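K.L.:
The following block contains a protein sequence and its predicted model.
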Amino acid sequence: MYLMVDNYDSFTAMLTSYFSECGADGVVVKNDEISCVDVCEMLARGSLEGIVISPGPKSPADCGNCIQIVRLAARMRVPLLGVCLGHQIIAAAYGASVIRGERPMHGKVSMIRTDGQGLFCGMPSLFPVTRYHSLVVAEESLPSCFVVDAYSDDGAVMAIRHRQLPLYGVQFHPEAARTLYGHELIANFMECCKVKGVLIDGRTDYRSGLACECRG
């Protein structure tokens, strides 16, 4: 099961639908109705394979408990995908700057160029995506633990990936109708959850190890 943290966005339902079409069961919770303690309890029950931070209309500074959840996921090595605002939240959690882009991109289609790594494994190096954002991650502010996996045709950062941890962000909307390979991207993230996730079973007691994380 995955956790969808909803940043009060209309696209969350469509994103959830895409995950369902890819065979993933999930639970959707608003960003101010889920805490790190709640996430820890899900981990301790062995019911959590990955986390998705949804798009949203605001900024990383106004996203409920998302920043803390990203940091918890990093400490616990829980696979996490951030979409649009979620992508920016990952960057902000690591101290990167999220700035206003050259122009708003609301419903605009851009070509992106990818490195074929991470979530883009098995996809062409160039394909169209749909963008709904006015803010972007400032590439020069990203710490060295992140690699940029995709750029738009206007040079904006379109995807990031942590070099050691299963943390992924995409600025575009994989669930939008005019984005190609959206299902494939989600399927690649689901595969990451299977390979790198914390698939806890009843034979292992993680509660004591999680206790210190939940206090943070």
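P.N.:
Yep, that arrived. Numbers count the residues shown, from 1 in each chain.

K.L.:
Please make it C-alpha for all contacts and neighbour counts, starting now.
P.N.:
OK.

K.L.:
what about Leu119, neighbour count?
P.N.:
Other residues near Leu119 number 26, with proximity taken as other Cα atoms under 10 Å.

K.L.:
For it, give me its contacts.
P.N.:
Contacts for Leu119 (Cα atoms under 8 Å, 6 or more residues apart in numbering) come out as Tyr168, Leu185, Ile186, Asn188, Phe189.

K.L.:
Filter those residues down to the buried ones, PyMOL style.
P.N.:
Of the contacts of Leu119, the buried ones can be selected in PyMOL as follows, counting by 16 or more other Cα atoms under 10 Å:
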select buried, resi 168+185+186+188+189
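
K.L.:
try this one side by side with the last:
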Amino acid sequence: MRTLIIDNYDSYTNNLVTLWCEAMKAMFLDLRKVFERDEKIATDSVPLSEILNIDFILENLILIRNDQYSWEFVEQNILPFVDNVIISPGPGHPENEKDFGICSKTILLTKKPILGICLGHQGIASCFGTKIVKAEVPVHGQKSALRILEEAKFPLVSTNCKFKTSLFESIPQGISVVRYHSLVVDEKG
């Protein structure tokens, strides 16, 4: 699964890269268990140590800044070769092209699955017509209980695949998360 991470000039992007690497390792460990149980798959499959080396990770993760390349370059030379996109947090407002770069066009013009975090999430909402407004009170370092809606528990891979997972599968309902934002998606639309 090749992933494009678009960095909106936020230090949290480093955490996203680390989390992505850990998720890939965990996914391959789980896949290996599935494959080892499947009688149809040969036991001489590629050793896990070869799959999880840094070259493999680097070949499957593309990290770019939101203004590093033109939209045309990304559309022609990067998006056709990835399976999904993660849009990072960042300062600014998603409706300001200087703050959000190629992210709006990525959201509107690609058919790849997109995960938006903070500014990325706000950008997805904004691109589809929802207003982004200032929060009543800026939230910086506040802990909140995470509520995962049932609709969010969709499979990440094809139903034809033996290995299925949900984006939030291993995250417990109500887990404490830390929030950092001064803008919010307007619930009124």
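P.N.:
Good, I have the coordinates. Only a predicted model underlies this, so the values are computations on that prediction, with no experimental measurement involved.

K.L.:
hmm, back to that, list the ones among the contacts of Leu119 of structure 1 that fall in helices.
P.N.:
If you go by DSSP state H, the contacts of Leu119 of structure 1 have Leu185, Ile186, Asn188, Phe189 in helices.

K.L.:
any idea how far Pro172 of structure 2 lies from Ala145 of structure 2?
P.N.:
With distances taken as Cα to Cα, to the nearest Å, Pro172 of structure 2 is found 10 Å from Ala145 of structure 2.

K.L.:
Repeat that for Leu58 of structure 2.
P.N.:
On the measure of Cα to Cα, Leu58 of structure 2 and Ala145 of structure 2 end up 34 Å apart.

K.L.:
Run a quick neighbour tally on the counterpart of Leu149 of structure 2 in structure 1.
P.N.:
In structure 1, the residue paired with Leu149 of structure 2 according to TM-score structural alignment is Asp115. Counted by other Cα under 10 Å, the residues lying close to Asp115 of structure 1 total 16.

K.L.:
I'd say Asp115 of structure 1 and Tyr151 touch.
P.N.:
No. Contact between Asp115 of structure 1 and Tyr151 fails when scored by Cα atoms under 8 Å: they sit 9.3 Å apart.

K.L.:
will you turn the contacts of Leu119 of structure 1 into JSON lines that also has distance to Ala211 of structure 1?
P.N.:
Below are the contacts of Leu119 of structure 1 laid out as JSON lines (distance: Cα to Cα, whole Å):
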{"residue": "Tyr168", "distance to Ala211 of structure 1": "26"}
{"residue": "Leu185", "distance to Ala211 of structure 1": "33"}
{"residue": "Ile186", "distance to Ala211 of structure 1": "31"}
{"residue": "Asn188", "distance to Ala211 of structure 1": "31"}
{"residue": "Phe189", "distance to Ala211 of structure 1": "27"}
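
K.L.:
which one of the ones in helices among the contacts of Leu119 of structure 1 is nearest Ala44 of structure 1?
P.N.:
Phe189 (21.8 Å; Cα to Cα).
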